[in-house]
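>>> dropping the sequence and predicted coords here.
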Amino acid sequence: MSEVEVIRARALDGVAHGFLGRRGGVSTGMVAGLNVGTGSADDPEAIAENRRRAGEAVIPGARLVTPYQVHSPDAVAVIAPFEERLRPRADALVTDRPGLALGILTADCAPVLLADRAAGVVGAAHAGWKGAVAGVTDSTIALMESLGAQRARIVAAVGPCIARASYEVDDGFFRGFVEVDPANERFFADGKPGHHQFDLEAYVAHRLAAAGVRTIETLGLDTYSDESRFYSFRRATHRGEPDYGRQIAIIGIS
């Protein structure tokens, strides 16, 4: 049995956290590995075991909680564990309570983990392009502040996500971002005619910095190109595969 791989960020040293990929799980087939996505067609028992392994690898004994992600800018404060059927429809969670493991699922979108060590407040955000441009990281920071955090003390790490070289978008996508802010043009590189390469990781880091976060670490890991290590929705789509796995990023107060 392979060991669960936990990728950690230096910016979050001393905080219980981890970005996980597909290594160390029990799922088989096209979602082989540590698939934690209940939205996949995977065996529910395998998903449950993978979630258990993921939580134990990062914060042993903590209760793993994840939202029902909808590509929104919404963040929710968690004060106690909630049942799977009662998951809030949101794309970020924050807490100041020990014993909780906040989890965010991704398969190309950017997972963002945040912490104010002095205040004992942590957050986890799912930043796909829709949530990122709508301000999911801004909402997460604001909610952390409501629990006593100070944005000047917050540190953040952007985990494995689709890289610019793998993220081809069309002119309509490009124009939408530039209409929001002409300066967003810098997050795109020229691609084939009528297309561009979008740097999601850099854009998310920019939003964090613009919100006043001073310490931001980007891991620079491409979910699309590293098949042995990560799941990727876009890779599965390009191959015409009927299903894809999801990885998880976890943070908590141990």
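Done, it's in.
>>> all contacts plus neighbour counts: C-alpha atoms, from now on.
Noted.
>>> may I have the secondary structure class of the most centrally placed residue in the chain?
Nearest to the geometric centre of the chain sits residue 111, at 1.6 Å (CA atoms, centre = their mean). On the three-state scheme (DSSP: H, G, I helix; E, B strand; the rest coil), residue 111 is labelled strand.
>>> residue 123 is in contact with that one, correct?
No - taking contacts as CA atoms under 8 Å, residue 111 lies outside contact range of residue 123: 10.7 Å.
>>> show me where the chain has its strands.
In the chain, the strands defined using DSSP state E lie at 6-7, 16-20, 63-65, 75-77, 92-95, 100-106, 110-116, 121-127, 155-158, 168-170, 188-190, 195-198, 215-218, 247-252.
>>> mind giving me the packing neighbours of the helix ranked longest in the chain?
Longest helix of the chain, by residue count under DSSP state H: helix 44-58. Applying 3 or more CA pairs under 8 Å, 6 or more residues apart in numbering; DSSP states H and E, one finds that helix 44-58 contacts strand 16-20, strand 63-65, strand 247-252.
>>> the structure to be compared is supplied as follows:
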Amino acid sequence: MPSAESGLLIPDWDLPAGIGAAITTREGGVSLPPYEHNNLALHVADDAARVRFNRKRLWQQLPGVQGIQWLSQVHGTTVVKACGESVVPEADAQFSDRAGLACAILTADCLPVLFCAADGSQVAAAHAGWRGLAAGILLNTLATFPDPSQVRVYLGPAIGPDAFEVGPEVRKAFAWAPDHCFRAGCGDRVMADIYALARLQLLRAGVAEVAGGGFCTFSDERFYSYRRQSQTGRMASLIWIQT
């Protein structure tokens, strides 16, 4: 399991020297209910000044980071190169080979996925809800690396298989997936294991090992969860090449 440090979770993940990764929790910020306390999203109607304070505090906690690239996430399949400019790209994944620029993904039940080249030359971060996962956001992110077998991947906090009840359209979207990725729910509903789906997709694409998983944002109150409380904040999952 990851280690906790000042409201951050540091992934238990074999990273090359010079690469940093972190995941925020609800602890440590200044947002008020229902966003308490460390909301990092500007699009959820939280007070913008409080969110900016939380973002600045986060930046100050990250070693070797000069800036953070945020995205406007839309549950799509677009991957962009992090540029560090004030413009926030509309995309659901980003990659970088620039030292000091952290790639950030915001989530509150969806799956954050961190990528790193084995030689430390490139990093990436992706936001995978079930729609984006089915449409190929992780495969598109992986395609920014020259060799999938030399990419290390970490699955961050997402809704767990005991809480992720979905309709039959989701099972249909993953028709390729074996039955162990789903189990029966109520009526025509099914319980989906987004970790198993992502892991299987990545392994089939040539990734040698996928770390992480095993969280449940719905049941673990360290994390924000849209299903638990629809008006809520967002955590950040970040990866960067240190300066």
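Great, that's in hand. Keep in mind that what you see is a predicted model, and the values were worked out from it rather than measured.
>>> TM-score them against each other, please.
Overlay of the two chains. TM-score (TM-score structural alignment, normalised by the length of structure 2): 0.92; 237 aligned residues with a CA RMSD of 1.7 Å.
>>> coming back round to it: now render the helices and strands packed on helix 44-58 of structure 1 as TSV, adding distance to residue 55 of structure 1 and mean neighbour count.
Shown next, in TSV, are those (distance: least, CA to CA, whole Å; neighbours: other CA atoms under 10 Å):
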stretch	distance to residue 55 of structure 1	mean neighbour count
strand 16-20	9	25
strand 63-65	6	20
strand 247-252	8	30
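>>> of these, which approaches residue 119 of structure 1 most closely?
strand 247-252 (13.0 Å; CA to CA).
>>> comparing that closest one with structure 2, how large is the average distance?
Taken against structure 2, strand 247-252 of structure 1 registers an average deviation of 0.4 Å after superposition, with mean CA distance after the TM-score superposition for structure 1.
>>> would you check the span in structure 2 matched by that strand?
Matched against structure 2 by TM-score structural alignment, strand 247-252 of structure 1 falls on residues 235-240.
>>> run the chain-centre distance for that stretch.
Relative to its parent chain, stretch 235-240 of structure 2 has a centroid offset of 7 Å by CA atoms, centre = their mean, to the nearest Å.
>>> picking that back up, what span of structure 2 is the longest helix of structure 1 aligned with?
The aligned range for helix 44-58 of structure 1 is 48-62, by TM-score structural alignment.
>>> superposed on structure 2, what's the mean shift for the longest helix of structure 1?
Looks like 1.5 Å for helix 44-58 of structure 1 (mean CA distance after the TM-score superposition for structure 1).
>>> list the buried residues for that helix?
46-58 (16 or more other CA atoms under 10 Å).
>>> hmm, residue 77 and residue 143 of structure 1 touching each other?
Yes - counting by CA under 8 Å, residue 143 of structure 1 touches residue 77, with 7.2 Å between them.
>>> these two: which is more packed in?
Neighbours of residue 143 of structure 1 and residue 77, each counted by other CA atoms under 10 Å, are more numerous for residue 143; the result is 22 against 17.
>>> tell me which residue of structure 2 lines up with residue 75 of structure 1.
Match for residue 75 of structure 1 (TM-score structural alignment): residue 79.
>>> can you pull the contacts of the closest residue to its match other than its chain neighbours?
Leaving out its chain neighbours, the residue that sits closest to residue 79 of structure 2 by CA to CA, 6 or more residues apart in numbering is residue 93, at 4.6 Å. For residue 93 of structure 2, the contacting residues are 71, 77-80, 105, 124-127, 137, 141, by CA atoms under 8 Å, 6 or more residues apart in numbering.
>>> go with 10 Å
By CA atoms under 10 Å, 6 or more residues apart in numbering, the residues touching residue 93 of structure 2 are 70-73, 75-82, 103-105, 112-114, 124-128, 137-138, 140-141.
>>> mind telling me what it corresponds to in structure 1?
Per TM-score structural alignment, residue 93 of structure 2 is aligned with residue 92.
>>> what's the neighbour count on the closest residue to residue 127 of structure 1 other than its chain neighbours?
Distances taken as CA to CA, 6+ apart place residue 110 nearest to residue 127 of structure 1, at 4.9 Å, with adjacent residues excluded. Residue 110 of structure 1: 28 surrounding residues under other CA under 10 Å.
>>> my read is that residue 110 of structure 1 contacts residue 136, right?
No - checked against CA atoms under 10 Å, the pair residue 110 of structure 1 and residue 136 is beyond contact range at 11.2 Å.
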